[in-house]
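Novice: All I have is the shape, not the residue letters:
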């Protein structure tokens, strides 16, 4: 019974750490996209859409900043 408790606790702890790691990565990526957008609400929305597009396209984290910077440069203001 003791081994069962240790095993369940270990698995739960590993899952929690994995979940936390994934959440932090998502927050960092979102903050990067929003920092490139500045104060414009339209550009913020545009950059969040580009972030979703990058995730769907499988852009690696090492390439994400350059990809988002290029997307920010390509942004056309609606006015």
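Specialist: Thanks, I have the structure now. This one's a predicted model, so the numbers in the text were calculated from it and none came from an experiment.

Novice: only C-alpha atoms for contact and neighbour calcs from this point on.
Specialist: OK.

Novice: Quick check: which helices or strands does the strand or helix carrying residue 23 pack against?
Specialist: Assigned by DSSP states H and E, residue 23 belongs to helix 2-37. Using 3 or more C-alpha pairs under 8 Å, 6 or more residues apart in numbering; DSSP states H and E, the elements in contact with helix 2-37 are helix 41-57, helix 61-74.

Novice: okay, pairing it with this:
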């Protein structure tokens, strides 16, 4: 499922999506975008990362995707500040 609110932090933007697998478990992905305007377009596959693990419901998968996005943005921001 798509259409969730974007994650915008420190000049980075990410969109999240979820999908229910045939096993009835949920997985989620984070797509990295240049800015919020590009986030509404179809993301490039190379910019998409699957969130580790699967989850028993959509809400848990979505929460994990947002947490994963925030952690990665923090790491990317710290790496950029070291340059």
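Specialist: Okay, I see it. Since the model is a prediction, treat every value here as computed from it, not as a measurement.

Novice: Got a TM-score for the pair?
Specialist: Overlay of the two chains. TM-score (TM-score structural alignment, normalised by the length of structure 1): 0.32; 44 aligned residues with a C-alpha RMSD of 3.7 Å.

Novice: Give the buried residues for stretch 12-30 of structure 1.
Specialist: Neighbour-count burial for stretch 12-30 of structure 1, counted by 16 or more other C-alpha atoms under 10 Å, picks out residue 29.

Novice: Need the residues that contact that stretch.
Specialist: For stretch 12-30 of structure 1, contacts defined as C-alpha atoms under 8 Å, 6 or more residues apart in numbering pick out 48, 51.

Novice: same thing but at 10 Å, please
Specialist: 6-11, 31-35, 47-48, 51-52, 61, 64-65, 68 (C-alpha atoms under 10 Å, 6 or more residues apart in numbering).

Novice: Now which of those residues would you call buried?
Specialist: Neighbour-count burial (16+ other C-alpha under 10 Å) applied to these gives 32-34, 47-48, 51, 64-65, 68.

Novice: Sounds good, over and out.
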